[in-house]
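Engineer: Predicted model and sequence follow; I will ask about them next.
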Amino acid sequence: MPRARNRLTTRPRQTTRSSPLSHGNVTGERAAIYPTAGSKCHNVTLIREFKALTPPIFLGGPNFLEAENWMKEIKKILDVMAVPEEMRVSLASFMLRDEELFLSNYFPEAVRIQKRAEFIHLVQRNMIVTEYVAKFTQLSRYAPNVVADEQIRVEQFQEGLRLNIRAQVAPLMLHTYSKVVARALLPLLLLASDIHSYA
């Protein structure tokens, strides 16, 4: 007769849970594993997870681009972690040595206005489509009201395209930014394909 297991001394079998950073629905997994948003326990967990990803520390300095690159890196980490909007500034400020100084030095209103104007008047000119897409994406962060509306974003992107490319894209009346970009890139992709087939 097999001996009965003593429930008090038998260790429960360990179950492994997938990390919210692995794959699958990150926000769904986060909700299941982490405590409720806003609770002290949840905030501590987020801070630990954020620091474990070794975000860069910004020490200051006169270079605007350095500050912008720092923000890009921080945003990438926050996106991967699926951090809610209301927590992002708090987490990012952990990696700043002087938050007030950073905001006043690197993102004064005059710079934001200038970048917004640059975005509004952006045209492709002699850029290839991929360069135009990259520039459009980079400057779009300064005009969130424009890119928030998908249709306005599409129109803004199309208006900046060179006339010969716009003539191929606009009549299709595409309604999503990703489709417009894909269509604008098509001639470039076909050219690359032709070059590859002759090589």
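Structural biologist: Done, it's in.

Engineer: Every contact and neighbour count from this point should use C-alpha atoms.
Structural biologist: OK.

Engineer: so how far is stretch 148-168 off the chain centroid?
Structural biologist: Taking C-alpha atoms, centre = their mean, to the nearest Å, the mean C-alpha location of stretch 148-168 is offset from the chain mean by 22 Å.

Engineer: contacting residues around the helix ranked longest in the chain?
Structural biologist: Counting by DSSP state H, the longest helix found in the chain is helix 177-198. Applying C-alpha atoms under 8 Å, 6 or more residues apart in numbering, the contact partners of helix 177-198 are 129-130, 133, 150-151, 153-154, 158, 165-166, 168-169, 174.

Engineer: one more structure, for comparison:
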Amino acid sequence: MPPRRRRGPRVEEQTEGSVGNPPPPPPPPLPQPNKREYIKVFRKENPPKFDGLGEPPKAEAWVRELERIFDFMGCTDKERLACVTYQLTGPADFWWETKRRTMDPARREALTWEEFKEEVYDKYVPMSYRRAKIVEFHTLKQGSMMVTEYDRTLCEMTRYVPELVDTDKNMAAKFCFGLRPEIRAAVASRRGIPYSEVLGCALYVEEALPKNERAINPTPPALPSNY
């Protein structure tokens, strides 16, 4: 008898589609908000318009108000730039139309909100104005202002030098440095406390001063124990 041939392991025939389950289809793309929808929501917030006329603070206030609305809506850069064009009127509208037309097409398509703000600031908030504000911040003192007025002025000016007051400690130090001597003398010992407490101490000292001596008083009252 002839020897039998050894058979190897049986290989099952594989047909198309039997290797494994096919990969699941990719998820459908998220629906993009309709342009008219988010512009409609934007207009409901009563956004301010800007004509390019007036002093630099007007342009700064316009940008800040728009940013509050955009942050509330959660707008993307593209949506912000689409909405903001509706708020430019008069000379500002002609300026931006000319700026876009003369801008490099690649940069125009990739323009971000921060870049748009830089364009607005370069045009309507000149560098000379911003430099003057920086000098004003460094030389800011309470002088004849009440503590609340001094605090408000200081907070308004921090936007020109955010890197110098980037912590609560730095903000408190700057506030104390500009206080009138009679108030600063009473608050100086309270080192290391938050800005809100430094402000509270200064308000207490000011309130305790006689009305006719609040401008100059060489002997400030002692702070209460709870401070």
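Structural biologist: That came in fine, so what should we check first? Just so it is clear, the structure is predicted and the values come from calculations on it, not from any experiment.

Engineer: now, which of the contacts of helix 177-198 of the first structure lie within helices?
Structural biologist: 129-130, 133, 150-151, 153-154, 158, 165-166, 168-169.

Engineer: Buried members of those into PyMOL, please.
Structural biologist: Entered in PyMOL, the line below selects the buried ones among these, by 16 or more other C-alpha atoms under 10 Å:
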select buried, resi 129+133+153+154+158+165+166+169
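
Engineer: can you give me the helices in the first structure?
Structural biologist: Secondary structure of the first structure, counting by DSSP H: helices at 26-33, 40-52, 64-81, 85-93, 99-106, 109-120, 129-140, 144-147, 150-160, 163-169, 177-198.

Engineer: Residue 58 of the first structure: which of the ones you listed is closest?
Structural biologist: Taking C-alpha to C-alpha, helix 64-81 is the member of the helices of the first structure nearest to residue 58 of the first structure, at 6.8 Å.

Engineer: and residue 66 of the second structure, what pairs with it in the first structure?
Structural biologist: Using TM-score structural alignment, the partner of residue 66 of the second structure in the first structure is residue 74.

Engineer: same check, this time on residue 181 of the second structure
Structural biologist: With TM-score structural alignment as the criterion, residue 181 of the second structure matches residue 163.

Engineer: Which residues are in contact with that match?
Structural biologist: Residues near residue 163 of the first structure by C-alpha under 8 Å, 6+ apart: none.

Engineer: Check residue 132 of the first structure too.
Structural biologist: By C-alpha under 8 Å, 6+ apart, residue 132 of the first structure lies in contact with 123-124.

Engineer: again, 6 Å this time
Structural biologist: Under the criterion of C-alpha atoms under 6 Å, 6 or more residues apart in numbering, the neighbours of residue 132 of the first structure are residue 124.

Engineer: And residue 37 of the second structure, by the same measure?
Structural biologist: Not one residue lies near residue 37 of the second structure by C-alpha under 6 Å, 6+ apart.

Engineer: what's the answer for residue 124 of the first structure, then?
Structural biologist: Going by C-alpha under 6 Å, 6+ apart, residue 124 of the first structure touches 132, 160-162.

Engineer: Look up how far residue 66 of the second structure lies from residue 82 of the second structure.
Structural biologist: Per C-alpha to C-alpha, to the nearest Å, residue 82 of the second structure is found 12 Å from residue 66 of the second structure.

Engineer: Over to residue 59 of the second structure?
Structural biologist: Separation of residue 59 of the second structure from residue 66 of the second structure (C-alpha to C-alpha): 11 Å.

Engineer: More neighbours: which of residue 82 and residue 66 of the second structure?
Structural biologist: Taking neighbours as other C-alpha atoms under 10 Å, residue 82 of the second structure and residue 66 compare with residue 66 leading, 21 against 14.

Engineer: any idea how far that one is from residue 164 of the second structure?
Structural biologist: Applying C-alpha to C-alpha, the value for residue 66 of the second structure to residue 164 of the second structure is 25 Å.

Engineer: and what of residue 80 of the second structure?
Structural biologist: For residue 80 of the second structure, the distance to residue 164 of the second structure - C-alpha to C-alpha - is 29 Å.

Engineer: Which of these two has more residues huddled nearby?
Structural biologist: Between residue 80 of the second structure and residue 164, residue 80 has the larger neighbour count (other C-alpha under 10 Å), namely 23 against 13.

Engineer: Compute the distance between the match of residue 181 of the second structure and residue 179 of the first structure, please.
Structural biologist: Using C-alpha to C-alpha, residue 163 of the first structure is found at 18 Å from residue 179 of the first structure.

Engineer: before we move on, what about residue 65 of the first structure?
Structural biologist: 30 Å.

Engineer: any idea how far residue 32 of the second structure lies from residue 117 of the second structure?
Structural biologist: Applying C-alpha to C-alpha, the value for residue 32 of the second structure to residue 117 of the second structure is 25 Å.

Engineer: More neighbours: which of these two?
Structural biologist: For the pair residue 32 of the second structure and residue 117, the greater number of neighbours falls to residue 117 (13 against 6), based on other C-alpha under 10 Å.

Engineer: so stretch 43-53 of the second structure matches what in the first structure?
Structural biologist: Taken onto the first structure by TM-score structural alignment, stretch 43-53 of the second structure occupies residues 51-61 there.

Engineer: typo on my end, stretch 156-166 of the second structure
Structural biologist: Going by TM-score structural alignment: stretch 156-166 of the second structure matches residues 138-148.
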